[in-house]
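J.: Predicted structure and sequence below. I'll ask about it afterward.
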Amino acid sequence: MNLRGSQNLIKTPDFTTASNLEVLILKGCTKLVDVHPSIGVLKSLKLLNLKDCKSLRTLPTKIGMESLETLILSGCSSLVRFPEIDGKMERLKTLDLSGCYRVENLSENLQQAKFLEDLDLSETAITEPPSFIFQFKNLKVLSFNGRKGPTYKLLPNLPSLFKVIQGRRTNPMARMLPLLSGLSSLRKLKLRDCNLCEGDIPPDMSGLSSLRSLDLSGNNFISIPASLTRLSKLMSLELSNCNMCTLGEADTHSDFSGLSSLSYLYLSGNNFISIPLALTQHSGLQLLVLSDCKMLKLLPALSTNKRVKLYGCSSLEVVASPSKVCNLVGCDILAINCFKLAEKINALTLLKEHIKALPNSRKWFANGFFDIMMPRSEIPEWFSQQKSDFSIKIPLPINLRKDSQWIGVACCCIFVNNDASRHNEVIGCKGSIFRGRNCRRIYWRNQWASQSFDKPIMKDHLFLRYFPRGHLYPISLEDKYGDCETNNLWTTDCLDQIGDELELSFNGPNDGCVKVKKCGVRIVYEKDLEEMKELQCDTTQSSPNFEHIHQHSAHNHGSLGSTSHMKRKRNIYEENFFNFVMGQSRKKH
């Protein structure tokens, strides 16, 4: 029975005659106040969903739904008490009480739900998880996020999760953490906004051998707790808004190498000034989120296949240029609203250095994919084909695929989000190759076809994408069809010499609030990189340190001159820092 969103439903009917009912969905019935007691004896019921029934104050005193597998009460903000369990309810696998702000206790009989897999007690008035939940050997997901923001302030009479007794801070959550090691099947743990502090994370956290995702955002750590760096199977770690000023004990390569499976790391809203090179060089890390780290000034060189979000890093001045030693491949730099960085670093320079850093064998193929986003109001002149529109179509040279000097395509657009109230927007890029009337879409090969952002963008930004030649003419087609057939995939005449056309389009006029003002494209050849000055470092001399670079940069930035003078200062800054990175890399090798 699905009564989802029934806004006029105040109380449920008598279910006595519906003994075979298996599914009951009352989600979003915001005026529902009373649930008939007969619901508690529906022996065949497997799913009961009362999510966001905000007016519901009570449930039957006892429930004995022995077949129940899923019970969802999230968002029932007026619910005062969780019912007693009459019977075993051994089949219960999912219990969600998140947002039940007034619920203070769980039924002791719930400990008989020995097959429980997913338990969410986030934002409740439960001061401490009952000890019996640590006996659930099948528990895979445990959420106990604390309360924060306006919702918490509106509930001053509810018991606080944290108390001060005899002048000493006691945290029930901290006392609970050592018991987690017994949850051998736990894969996901959420402890956001629980006021955990340095020393609260026990050393035996590494005993959670199955843990894949850990969220500790909104707590108070000086640095990344050392015990977390021994979670070898952890894939996602969230430590945003934890007031961290340093990575502390985790500053060494050996500590980060213990997180051998880490793919996603969220460090937004912290107070770092810089990030250790060992972190940005972590071989398995795919996504590093540093948004709103207002004090972040330095970002070291990135290793293979990194996507870095730097939204709102207002102090950021340096994104390390890649050196050939670093073997940087497929890294994205998304620097939304990083205006100081845009003053210091040229996006086109980053692009060219990225391509130069690729080994020759990879310049052609898909793993050279690269995206840049940063503030800029004009398309660089280097883009030979430009248009004041959201799409552009250009002819490709005949037999381009056979040209050994051709390495890829660079495209870009200038865009702005003209609605500050809509933050979750996307800027996308689509590509197609035309031969006559026939069209073939460009396949991005599991790369991000679009980039999303969750911050308003009220000033013009540049979105720049480079993709290697393998995206236009995949090597697999050559293997399958041979030389002649690949050249004429859409024609029957093998001697047809009609050139292809490339069309690239960014967000159209009906795609959300993102407005694309202009776009550009350039076919990239090896010779285009020759203008890049070969940077040499004398490894016998000391390279400039970060502080020296900042002083040099600040001194130059203090005086304003002509446009050409500013460009010369920017080039000096970029060259000094690139020399520094090259020197550091060579010293290590």
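T.: Arrived safely, thanks for sending. Numbering: from 1, shown residues only.

J.: Could you use CA atoms for every contact and neighbour count after this?
T.: Will do.

J.: pull the longest helix from this structure.
T.: Counting by DSSP state H, the longest helix found in the chain is helix 563-588.

J.: Tell me which residues of that helix come out buried.
T.: The neighbour-count check on helix 563-588 (16 or more other C-alpha atoms under 10 Å) flags 566, 569-571, 573-574, 576-586 as buried.

J.: how far out from the middle of the chain is that helix?
T.: Centroid separation for helix 563-588 versus its chain: 30 Å, with C-alpha atoms, centre = their mean, to the nearest Å.

J.: now swap in stretch 103-113 and tell me
T.: On C-alpha atoms, centre = their mean, the centre of stretch 103-113 falls 35 Å from the chain's centre.

J.: what's the answer for stretch 195-215, then?
T.: 21 Å.

J.: What lies in contact with it?
T.: 162, 171, 173-174, 177-178, 180-192, 218-223, 225-228, 230-239 (C-alpha atoms under 8 Å, 6 or more residues apart in numbering).

J.: May I see the ChimeraX selection of the buried members of these?
T.: A single ChimeraX command suffices to select whichever of the contacts of stretch 195-215 are buried according to 16+ other C-alpha under 10 Å:
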select :162,171,173,174,178,180,181,183,184,185,186,187,188,189,190,191,192,218,219,220,221,222,223,225,226,227,228,230,231,232,233,234,235,236,237,238,239
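
J.: Pasting the second one now:
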Amino acid sequence: MKNLKIFIIYNACISGDVHYLPNSLRVLDWCGYPFQSFPPNFRPKQLGVLNMPRSRIKQLGEGLKHLTKLTSLNFEGSQFLIEIPDLSSSPNLRYLNANGCTSLVEVHPSVGYLDKLLVLDFSYCCELTKFPNKVRLKSLNFFGLYGCIKLESFPEIVDKMESLNELNLERSAIKDLPASIGHLIGLESLNLRGSAIKELPSFVGNLTVLNTLFLDGSAIEELPSSIGNLTAVTTLTLEGCENLANLPQSIYGLQNIRHITLGQCPKLVTLPLNAESLPLEVRTNANNPHDDGWVMYFEECNVSNFDSLENFCWWSMLIRINLSKSNFVSLPVCISKCVNLLYLDLTGCKRLVEILVQLPVSILEIYMADCISLERFSTLSKILEDGDMQDISYMDLSNCHRLGLDVSKMAKIVLNNEVTYLSFFYIINMHTLHILLILYYVRCTHD
């Protein structure tokens, strides 16, 4: 076996110790390697690929030194590995995966200067506390520190890293991002979900090609005004940010957002007042709609000036709005300006008393279950008056017992609107006097 170049072993049951591995190896692929270290004389200078997922290895020792041809290093799921050693002698390394190495504590500073590295993944390394203070990884595409719940600092970025397109710090203990985050000028996805980060540096505005920004469930308290520079962002999630108290006026200028979540932010009680300072071409961007429209999730909304949402330059292009469990008494007037709205969810808005604005004629589905205080609904009144369901195909009024709905008249209207499928469920509970009404139908299509 002295000249063996490729050694692949899977699903093998081996007992005892390993005393010898050929130094001629170029590929060592051993899933579940059962030993805690390499043989003492293992010096594979020609090794290019070392693939040892779910191994029992604890320390890499001297065996990885001087591996100038090493391109791929995979220890995914190796739960006993405690450190990544000096890799400065492996300048050709392109792939380093230690995902799920739950005992890993330390990563050598040399890892931060591997110029050819494309993938660097330390996700789920829940004991990791020592990581390079500085990185200059000019070829890196993916950088993952997901679930590193003991890692509190993020490294300084020494120079521009134009190739990095995804940075995942979800559920990490990282508290701050350095100003040098602005060097990640090619970044397309930044995931800070559930992280300990309280604020973003103003230099985040340099990430002009950023497409998705995930902040939901994080410790974020406010967003910098430079957020308005992120004109390429299509997805912004802030749901469940319990400390978020303010949004900058510049957020109204995010022209290309198609999906935004702001729900369950109890401290967010006011919105920026106006967007007059934004350029006219930004405020009128709705003339260039996306094919799939815009979506807003704002569950448990507590804001007092909800109508300020129409300052979003794409407000009229929304096709779906979720305001379930929100606290307003009357549906905000700005909803009537969503002329492309298809789906409106008001489920569980228990303080909602009236919907006086006429809903957009484009609407297809309305969810209003458990709006227990609702007394007036102008669109429904118009339906009963005109005998025309318009294009509404689904309406859930479960437990809206204060509406005093004429059920028999509603049923006739449904039947007279060329309905091919009808599910009609009407329950009167004499104990609670709650009325459950669910009407669902599909309009006929004709040749």
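T.: Yep, that arrived. A quick note: this is a predicted structure, and the numbers were derived from the prediction, not measured.

J.: rewinding a little: report all helices and strands that the longest helix of structure 1 contacts.
T.: helix 339-344, helix 546-557 (3 or more C-alpha pairs under 8 Å, 6 or more residues apart in numbering; DSSP states H and E).

J.: which bit of structure 2 covers the last one?
T.: Read that as helix 546-557 of structure 1. Counting by TM-score structural alignment, helix 546-557 of structure 1 falls onto no part of structure 2.

J.: for that helix, packing partners?
T.: helix 563-588.

J.: Between helix 546-557 and the longest helix of structure 1, find me the angle.
T.: Inter-element angle recorded for helix 563-588 of structure 1 and helix 546-557: 170 degrees (by axes from the mean of the first three to the mean of the last three C-alpha atoms, to 10 degrees).

J.: Please convert the helices and strands packed on helix 563-588 of structure 1 to JSON lines, extending it with mean neighbour count.
T.: Listed next are these as JSON lines, based on neighbours: other C-alpha atoms under 10 Å:
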{"stretch": "helix 339-344", "mean neighbour count": "19"}
{"stretch": "helix 546-557", "mean neighbour count": "14"}
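
J.: now those in a markdown table, with distance to residue 353 of structure 1?
T.: As requested, these are exported to a markdown table (distance: least, C-alpha to C-alpha, whole Å):
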| stretch | distance to residue 353 of structure 1 |
| --- | --- |
| helix 339-344 | 15 |
| helix 546-557 | 19 |
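
J.: of all those, which lies closest to residue 278 of structure 1?
T.: Nearest to residue 278 of structure 1 among these is helix 546-557; the distance by C-alpha to C-alpha comes to 16.4 Å.

J.: Return the distance of that closest one from the chain's centre.
T.: On the basis of C-alpha atoms, centre = their mean, helix 546-557 of structure 1 is displaced by 32 Å from the centre of the chain it belongs to.

J.: Can you tell me what sits against that helix?
T.: Applying C-alpha under 8 Å, 6+ apart, the external contacts of helix 546-557 of structure 1 come out as 569, 573, 576, 577.

J.: aligned partner of the third one in structure 2?
T.: Taking TM-score structural alignment, the alignment leaves residue 576 of structure 1 unpaired with respect to structure 2.

J.: What distance do you get for residue 576 of structure 1 to residue 260 of structure 1?
T.: Distance of residue 576 of structure 1 to residue 260 of structure 1, computed by C-alpha to C-alpha, to the nearest Å: 33 Å.

J.: now do the second one
T.: Distance check for residue 573 of structure 1 against residue 260 of structure 1: by C-alpha to C-alpha, it reads 35 Å.

J.: Next: the first one.
T.: Look at residue 569 of structure 1 and residue 260 of structure 1: by C-alpha to C-alpha, they are 41 Å apart.

J.: Would you mind measuring from the closest residue to residue 315 of structure 2 other than its chain neighbours to residue 250 of structure 2?
T.: Distance criterion C-alpha to C-alpha, 6 or more residues apart in numbering; nearest residue to residue 315 of structure 2, sequence neighbours excluded, is residue 338 at 6.4 Å. To residue 250 of structure 2, residue 338 of structure 2 is 21 Å away according to C-alpha to C-alpha.

J.: Same question for residue 187 of structure 2.
T.: Distance from residue 187 of structure 2 to residue 250 of structure 2, by C-alpha to C-alpha: 21 Å.

J.: which one of these two has more residues nearby?
T.: residue 187 (25 against 21; other C-alpha atoms under 10 Å).

J.: So what does that one match up with in structure 1?
T.: Match for residue 187 of structure 2 (TM-score structural alignment): residue 116.

J.: What sits closest to its match if chain neighbours are left out?
T.: Closest to residue 116 of structure 1 by C-alpha to C-alpha, 6+ apart is residue 93, at 4.0 Å.

J.: which residue lines up with the one you found in structure 2?
T.: In structure 2, the residue paired with residue 93 of structure 1 according to TM-score structural alignment is residue 165.

J.: is it true that that match touches residue 183?
T.: No. Residue 165 of structure 2 lies out of contact with residue 183 (C-alpha atoms under 8 Å); the separation is 11.9 Å.

J.: The stretch 251-400 of structure 2: strands as residue ranges?
T.: 259-261, 294-297, 318-322, 343-345, 354-355, 365-367, 376-377, 394-396 (DSSP state E, counting those that start in this stretch).

J.: For stretch 191-211 of structure 2, buried residues please.
T.: Buried-residue list, stretch 191-211 of structure 2, by 16+ other C-alpha under 10 Å: 191-211.

J.: Wait, the match of residue 187 of structure 2 touches residue 133, no?
T.: No. Contact criterion C-alpha under 8 Å: residue 116 of structure 1 and residue 133 do not qualify, at 9.1 Å.

J.: that older thread, save the strands of the stretch 251-400 of structure 2 as TSV, and put in distance to residue 410 of structure 2 too.
T.: TSV is the format used below for these (distance: least, C-alpha to C-alpha, whole Å):
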stretch	distance to residue 410 of structure 2
strand 259-261	35
strand 294-297	30
strand 318-322	25
strand 343-345	20
strand 354-355	18
strand 365-367	16
strand 376-377	14
strand 394-396	12
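
J.: Can you check which of these gets nearest to residue 101 of structure 2?
T.: Nearest of the strands of the stretch 251-400 of structure 2 (C-alpha to C-alpha): strand 259-261, 32.9 Å.

J.: okay, that closest one sits on what stretch of structure 1?
T.: Following TM-score structural alignment, the aligned partner range for strand 259-261 of structure 2 in structure 1 is 213-215.

J.: average gap between that stretch and structure 2?
T.: Aligned to structure 2 and superposed, stretch 213-215 of structure 1 gives a mean residue distance of 3.2 Å (mean C-alpha distance after the TM-score superposition for structure 1).
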